[in-house]
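Engineer: here is my input; please provide its structure:
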Amino acid sequence: MTLNSFEEGGDGGGPSECDGQYHLNKYNIVALSTRWYNNGNRCLKHINIYYKGRSTRAKVVDECDSNGGCANDIVDASSGVWADLQISESSPEYGKVQITWSDE
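Structural biologist: Sure, this is the predicted structure:
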């Protein structure tokens, strides 16, 4: 899982692919790499994210383009997701961790 901004002017680029809107990073939202995004079939659905015995739920709002710089098998998550998983900004893990996830 990597950190991503979904707000206007953030590092996520343009508006989200699923709904054409920007989103506040305080919400639990994610972009999935191309294969997992599955041509939009997961758009606006929720996934469960698991990390070190903790879990949270997040809405899929965008595609993380595997051909445009996003690695395969990546979940790009808002700061809200990181906070829910109790990974603080001061942690050396903040920004990139190995997680598992499932469809809801």
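
Engineer: rest of the way, CA atoms for contacts and neighbours
Structural biologist: Fine.

Engineer: any chance you could map the helices in the chain?
Structural biologist: Listed from the start of the chain, the chain has helices (DSSP state H) covering 34-37, 79-84.

Engineer: so of the ones you listed, which one's packed in deepest?
Structural biologist: helix 79-84 (a mean of 20; mean count of other C-alpha atoms under 10 Å).

Engineer: contact partners of it?
Structural biologist: Helix 79-84 is contacted from outside by 3-5, 25-29, 55-58, 88, 94, using C-alpha atoms under 8 Å, 6 or more residues apart in numbering.

Engineer: Ser90 and Asp73, how far apart?
Structural biologist: Separation of Ser90 from Asp73 (C-alpha to C-alpha, to the nearest Å): 25 Å.

Engineer: just the buried residues out of the contacts of helix 79-84, in PyMOL syntax.
Structural biologist: Selecting only the buried entries of those in PyMOL, with 16 or more other C-alpha atoms under 10 Å as the criterion:
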select buried, resi 3+4+5+25+26+27+28+29+55+56+57+58+94
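
Engineer: one more to line up against the first:
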Amino acid sequence: MLMLRLVGQVARLGVRNHLLEDATKRMTDCCVQGKLYTTYKCSPAVSSHTKAVLTLNSFEKGGDGGPPSECDKKHHSDDTSVVALSTGWYNKGSRCLNNITISARGRSMVAMVVDECDSTMGCDEEHDYQPPCPNNIVDASKAVWEALGVPLADWGELDIIWSDA
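Structural biologist: This is a model prediction of the structure:
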């Protein structure tokens, strides 16, 4: 899921990277028939320094985020700092439209929670045939990655710290 999202985002930006192309040939993001995937109903406890993995997502119409965001039933520009949280952190929408602070690589930024990265289900049309999301994901727009100063070549997965703002 993460590699395919990264490849899609990089392709949309018009960047060609042979390492990504090679990785894409080796990996697919679609669920494999008959394979069992781990699902989660909870996430690690939230603190002032919650460890997570930042992933890349497009919240735009036609982007890899799929249907409109759960919180406001809207699509969002990739130039807006928005995120989806794993199911446990999303907490039945309790963080909807609230800001979180994300820190990595010596920088911090604020992003708004607009969606859930579903950790309980996947491999169906509603989830674009992608596996369930791990329980420690902050799935972020391009704007978040840029605000953290992450070079484009390093986009995909990044260890971060986050907290409620």
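
Engineer: more neighbours: which of Ser90 and Asp73 of structure 1?
Structural biologist: Higher neighbour count among Ser90 of structure 1 and Asp73: Asp73, with 15 against 7, using other C-alpha atoms under 10 Å.

Engineer: which one is the counterpart of that one in structure 2 nearest to, not counting chain neighbours?
Structural biologist: Correspondence of Asp73 of structure 1 to structure 2, assessed by TM-score structural alignment: Asn136. The shortest distance from Asn136 of structure 2 to any non-neighbouring residue, by C-alpha to C-alpha, 6 or more residues apart in numbering, is to Ala52 (5.0 Å).

Engineer: ok, which of the helices of structure 1 comes nearest Asp62 of structure 1?
Structural biologist: Smallest distance to Asp62 of structure 1 across the helices of structure 1 (C-alpha to C-alpha): 7.8 Å, for helix 34-37.

Engineer: and the contacts of the closest one?
Structural biologist: Counting by C-alpha under 8 Å, 6+ apart, 31, 43, 62-66, 72-73 sit against helix 34-37 of structure 1.

Engineer: nearest to Tyr50 of structure 1 among those?
Structural biologist: Distances from Tyr50 of structure 1 to the contacts of helix 34-37 of structure 1, taken by C-alpha to C-alpha, are shortest for Asp73, at 14.9 Å.

Engineer: that closest one contacts Glu63, correct?
Structural biologist: No: contact criterion C-alpha atoms under 8 Å: Asp73 of structure 1 and Glu63 do not qualify, at 11.4 Å.

Engineer: if we can go back for a sec, for the contacts of helix 79-84 of structure 1, work out which two are farthest apart.
Structural biologist: Across the contacts of helix 79-84 of structure 1, the longest distance by C-alpha to C-alpha is 20.3 Å; it joins Ser5 and Ser55.

Engineer: where in structure 2 does stretch 8-23 of structure 1 fall?
Structural biologist: Using TM-score structural alignment, the partner range for stretch 8-23 of structure 1 is residues 61-76.

Engineer: before I go, just wanted to say thanks for your time.
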